[in-house]
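Engineer: Sequence and predicted structure below; questions after.
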Amino acid sequence: MRKAFISPSKYVQGENELLNLGYFVKSFGKKALLIGNQFDIERVTQQLNQTAAKYDCSFVTAGFHGECSRIEVERLKNLAKKEQCDCIIGLGGGKAIDTAKCVAAGNAIIIVPTIAATDAPTSHSAVLYTEDGAFDDYAYFKQSPNVVLIDTKIIAEAPVRFLVAGMGDALSTYFEARANQQSYSNVNAGLPCGARENLCAGAKPTLAAYSLATLCYQTLLKDGQKAKVSCINKAVTPALENVIEANILLSGLGFESGGLAGAHAIHDGLTILDETHNYYHGEKVAFGTLVQLILENAPDDELKEVLDFCLSVNLPVCLEDIGVKTITDKQITQVAEKTMIPEESIHAMPFPITLESIKAAILLADSLGKNYKETRNFTR
């Protein structure tokens, strides 16, 4: 049986690690193209200046326009070539990081997240958008980032909602990896077309990936609430450090080498509803995880555990929590249709999926989540 495991070459996490960025730049040369929005760069200008002086390197500021679009990627590729940059740095949130991945195209790249909102920093894929922000396509590269550098102090100072959204994304990792283990799915069987031509085509999940996905879930349950309070107080604590690692590293390796399943497919289906667009990826994935558990007819104790966790950190547990106050049968049918298109990860589930089973699972998850909030007298 062919198995595969995908990971970045180096992952480094700690307080004030941004001061060591120059060390990693010097492993490629002396000059780096720095891709990030102006606000994120201004947040860390002092650290960038210090590390450049310490390691005798320089940063070419790209003037990132905010969308990971083909036009922006081409502009930045030309800038990197003109400035003779030795490597690419993606600094900030998801779109800056994805743009950097596209510009580097699988070559010398350093990822520096300033928030822990998703598990994308470690992956070898990116999402392309049009200039006006509409979805365009997925991009895949020959290898994962060379370096993922996490400054926990910077992440602790970011708005807490980003950290919580990251926990929502990470929450799905164990359950989706479990589904792939049970169905013997190929790692990329549920990813969009194009992923299937990469180095893991036809490969099954590894025990390592499943173990990391399991540890990801255990870490969230143990430290999630404490990490949220730490972030509110902008304090780096062991709990916050553990959850940052869970959100970025454990979840990143767990999803890419363990596989996606129902939760992310439900997320993708929900994106057709305009009301959900003001909510973060991980917030919608959290609700998608509940829907997946309903599809599996998961034990009551497991459902309760997930619901309790979501409420403890203020993650969505019903449609209203992601902006959908009412939903028609036509709308939920459209969500289900999007969820089960042939290339979606819902087909990694270890049993047949139908349009009606998805619709029923969404409605039941919504009802259970609402009722559970009411019994706990909880208000988001």
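Structural biologist: Good, I have the coordinates.

Engineer: C-alpha from now on. contacts and neighbour counts both.
Structural biologist: Will do.

Engineer: and stretch 141-158, how far from the chain's centre?
Structural biologist: Distance of stretch 141-158 from the chain centroid (CA atoms, centre = their mean, to the nearest Å) equals 12 Å.

Engineer: swap in stretch 65-77?
Structural biologist: 21 Å.

Engineer: contacting residues around that stretch?
Structural biologist: If you take CA atoms under 8 Å, 6 or more residues apart in numbering as the criterion, stretch 65-77 is touched by 37, 62, 64, 95-96, 98-99, 102-104, 127-133.

Engineer: Repeat the analysis, applying 7 Å as the threshold.
Structural biologist: Here stretch 65-77 makes contact (CA atoms under 7 Å, 6 or more residues apart in numbering) with 37, 62, 95-96, 98-99, 102-103, 128-131, 133.

Engineer: got it, and stretch 161-174?
Structural biologist: So stretch 161-174 is in contact with 115-118, 213-214, 216-217, 228, 246-247, 251, 254-255, 263, 280, 282-283, 285-286, 289, 313, 315, going by CA under 7 Å, 6+ apart.

Engineer: and the longest helix along the chain, what does it pack onto?
Structural biologist: Scanning the chain for the helix with the most residues, using DSSP state H, yields helix 207-232. Where contact means 3 or more CA pairs under 7 Å, 6 or more residues apart in numbering; DSSP states H and E, helix 207-232 is packed against helix 160-183, helix 238-245, helix 251-258, helix 300-313.

Engineer: ok, back up a step: sort out for me which of the contacts of stretch 65-77 are in helices.
Structural biologist: 95, 96, 98, 99, 102, 103.

Engineer: By neighbour count, which of those residues wins?
Structural biologist: residue 99 (31 neighbours; other CA atoms under 10 Å).

Engineer: before we move on, the earlier item: give me whichever of the helices and strands packed on helix 207-232 is most buried.
Structural biologist: Sort these by mean neighbour count, taking mean count of other CA atoms under 10 Å, and helix 251-258 sits at the top with a mean of 30.

Engineer: can you give me the helices in the stretch 251-380 of the chain?
Structural biologist: Ranges of helices in the stretch 251-380 of the chain, per DSSP state H, counting those that start in this stretch, are 251-258, 262-270, 281-295, 300-313, 329-339, 355-375.

Engineer: what sits up against the shortest one?
Structural biologist: So the one you mean is helix 251-258. Outside helix 251-258, the residues that reach it (CA under 7 Å, 6+ apart) are 4-7, 119-120, 122-123, 170, 173, 177, 180, 187, 205-206, 209-210, 212-213, 216.

Engineer: how far does that helix sit from the chain's center?
Structural biologist: For helix 251-258, the distance to the chain centre is 10 Å (CA atoms, centre = their mean).

Engineer: Comparison target below:
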Amino acid sequence: MSFHLVSRVGPQQYISEEGAYNYLPEFLKVLSAARVLILHGVKSWHKTAPYLPDLNGAGFDVHEMTFGGECSYQEIDRVIQKIRESDIDLVIGLGGGKVIDTAKAAAFKSGGRPLVILPTMASNCAAWSALSVIYKDNGVSIGHEIYPKQSSLVLIEPRVILDSPIDYFIAGIADTLAKWYESDSLLTHVHQNHLSILYARESAKLCRDIPLKYAIQAVEDMKRGVLSEPWQLVMETNIIAGGLVGGFGDEYGRATAAHSIHDALTVFPETKHILHGVKVAYGIMVQLALEEKWEEVRRLQPFYQCLKLPMNLRDLHLDARPEEDIRKLAAYSVSPDKTIHLLPFEVTETSVFEAIQRLEKSIYI
């Protein structure tokens, strides 16, 4: 297995501390960014308001734009139009993963404008990675785009994320855990001895070890509103470590089977309300079944049960679906564009369907 390796490690600057947003006016002045567009979600805008500096009062021409709900090409084009109409100098993405991915896409496609990211949840590595996951307007995943340019600045205000919905935090834990299981199958078959591959491998280990050791405590601390060291560590792992796997490893650190299963699940309306990382959690189980790593499946079961992550079709509300529909799920997961084919063995509709069936039997043991 051999890919052309291009590392896009992370943002140019990163701050994670109480009061981090206060660095924003200084940074904008350094870049001579007079006209700023803030793309934000409704809830995230209210959550961050107490901590944001007064950019208008500091002399900046601030334009606000409420996110439309999906990181779709239509939504990206809408933001690009606003950027061009208002001659925006710099884009700020404030919110969750889809807001951030839309801001990334619009900033790059409108001429490579500088981008500042203020994540309000630790639900994925969107703030760190140089890519956007693209959806149709109805929420069906249709792939991703990789950009040659990283963001200029990422600012994390821990108090904002601590106050975010805990189910998104748990989804982020699952999405982070997938970085180990998906990249492991690639990184162990690399025939190149690049230092960046070693860094990707170590980052992937963090994506496994930190959640399995600290995540349950971190979730309990978040429920109690305690900004603890375990919570801080898991929160930053969700945002940073997952992004570093692909950042250092490029194609060797990409998603494989778990995210392909996620994409297939988005086709079923029963899963529309289920968060990205939660669907990926089930994808991890299917990937382990494909690889016949049943000891690992059993090792993860208590962790999954504690965090209420899906381990079977019943947990996804798909157990009433006929066998024909589960075969369609398997077929969609192995369509030619899916990353499941990066696994170091042939994967077919039949092998995925059989893995799902074996998983159903195994989980009840």
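Structural biologist: In hand now; what should we look at? Keep in mind that this is a model prediction, so the values were computed, not measured.

Engineer: Dump the helices of the stretch 251-380 of the first structure to a markdown table, plus distance to residue 30 of the first structure.
Structural biologist: Shown next, in a markdown table, are these (distance: least, CA to CA, whole Å):
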| stretch | distance to residue 30 of the first structure |
| --- | --- |
| helix 251-258 | 29 |
| helix 262-270 | 40 |
| helix 281-295 | 36 |
| helix 300-313 | 43 |
| helix 329-339 | 46 |
| helix 355-375 | 52 |
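
Engineer: Nearest to residue 160 of the first structure, out of the ones you listed?
Structural biologist: Counting by CA to CA, residue 160 of the first structure lies closest to helix 300-313 out of the helices of the stretch 251-380 of the first structure; the figure is 10.1 Å.

Engineer: Can you tell me which helices and strands the closest one packs against?
Structural biologist: Helices and strands touching helix 300-313 of the first structure, by 3+ CA pairs under 7 Å, 6+ apart, are helix 207-232.

Engineer: circling back: and the contacts of stretch 65-77 of the first structure, which is closest to residue 14 of the first structure?
Structural biologist: Using CA to CA, the contacts of stretch 65-77 of the first structure come closest to residue 14 of the first structure at residue 96, 21.4 Å.

Engineer: After alignment, which residue of the second structure pairs with the closest one?
Structural biologist: Residue pairing (TM-score structural alignment): residue 96 of the first structure is matched to residue 99 of the second structure.

Engineer: Surely its match and residue 42 touch.
Structural biologist: No: Residue 99 of the second structure lies out of contact with residue 42 (CA atoms under 7 Å); the separation is 10.7 Å.

Engineer: what's the overlap in contacts for those two?
Structural biologist: With CA under 7 Å, 6+ apart as the test, residue 99 of the second structure and residue 42 reach no residue in common.

Engineer: Quick one: map residue 362 of the second structure onto the first structure.
Structural biologist: With TM-score structural alignment defining the correspondence, residue 362 of the second structure maps onto residue 368 in the first structure.

Engineer: Please render the contacts of stretch 65-77 of the first structure as TSV that adds distance to residue 162 of the first structure to the earlier fields.
Structural biologist: Converted to TSV, those look like this (distance: CA to CA, whole Å):
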residue	distance to residue 162 of the first structure
37	16
62	24
95	14
96	15
98	17
99	20
102	23
103	25
128	21
129	21
130	24
131	24
133	20
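
Engineer: Find the nearest non-adjacent residue to the equivalent of residue 245 of the first structure over in the second structure, please.
Structural biologist: Taking TM-score structural alignment, residue 245 of the first structure has residue 236 as its aligned residue in the second structure. Computed as CA to CA, 6 or more residues apart in numbering, the closest residue to residue 236 of the second structure that is not its neighbour in sequence is residue 122, at 7.5 Å.

Engineer: Who are the contact partners of that neighbour?
Structural biologist: So residue 122 of the second structure contacts 161, 169, 172, 235, 238, 239 (CA under 7 Å, 6+ apart).

Engineer: from those residues, which single one is nearest residue 339 of the second structure?
Structural biologist: Lowest distance from residue 339 of the second structure to the contacts of residue 122 of the second structure (CA to CA) belongs to residue 172, with 20.1 Å.

Engineer: Name the nearest residue to the closest one, ignoring sequence neighbours.
Structural biologist: The shortest distance from residue 172 of the second structure to any non-neighbouring residue, by CA to CA, 6+ apart, is to residue 123 (3.5 Å).

Engineer: Tell me the spacing between the one you found and residue 361 of the second structure.
Structural biologist: From residue 123 of the second structure across to residue 361 of the second structure, the span is 30 Å (CA to CA, to the nearest Å).

Engineer: Which one's more surrounded, the two?
Structural biologist: residue 123 (30 against 10).

Engineer: looking at this, the more buried one is in a strand?
Structural biologist: No: under DSSP: H, G, I helix; E, B strand; the rest coil, residue 123 of the second structure sits outside any strand and is assigned coil.

Engineer: what about the strands in the stretch 1-150 of the first structure?
Structural biologist: Taking DSSP state E, counting those that start in this stretch as the criterion, the stretch 1-150 of the first structure contains strands spanning 10-14, 31-35, 58-61, 87-92, 109-113, 125-129, 135-140, 147-151.

Engineer: Rebuild those as CSV, extending it with mean neighbour count and distance to residue 46 of the first structure.
Structural biologist: Formatted as CSV, these follow (neighbours: other CA atoms under 10 Å; distance: least, CA to CA, whole Å):
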stretch, mean neighbour count, distance to residue 46 of the first structure
strand 10-14, 15, 17
strand 31-35, 26, 15
strand 58-61, 18, 13
strand 87-92, 27, 14
strand 109-113, 27, 15
strand 125-129, 21, 29
strand 135-140, 16, 33
strand 147-151, 24, 14
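
Engineer: Nearest to residue 329 of the first structure among those strands would be which one?
Structural biologist: Using CA to CA, these put strand 135-140 closest to residue 329 of the first structure, at 25.3 Å.

Engineer: mean shift between that closest one and the second structure?
Structural biologist: Aligned to the second structure and superposed, strand 135-140 of the first structure gives a mean residue distance of 4.5 Å (mean CA distance after the TM-score superposition for the first structure).

Engineer: Would you mind pulling up the elements that that strand packs against?
Structural biologist: strand 125-129.

Engineer: Does anything pack onto the strand it packs on? Which helices or strands?
Structural biologist: helix 94-104, strand 135-140.

Engineer: For that strand, which outside residues touch it?
Structural biologist: For strand 125-129 of the first structure, the surrounding residues in contact (CA under 7 Å, 6+ apart) are 67, 68, 69, 98, 101, 135, 136, 137, 138, 139, 140, 141.
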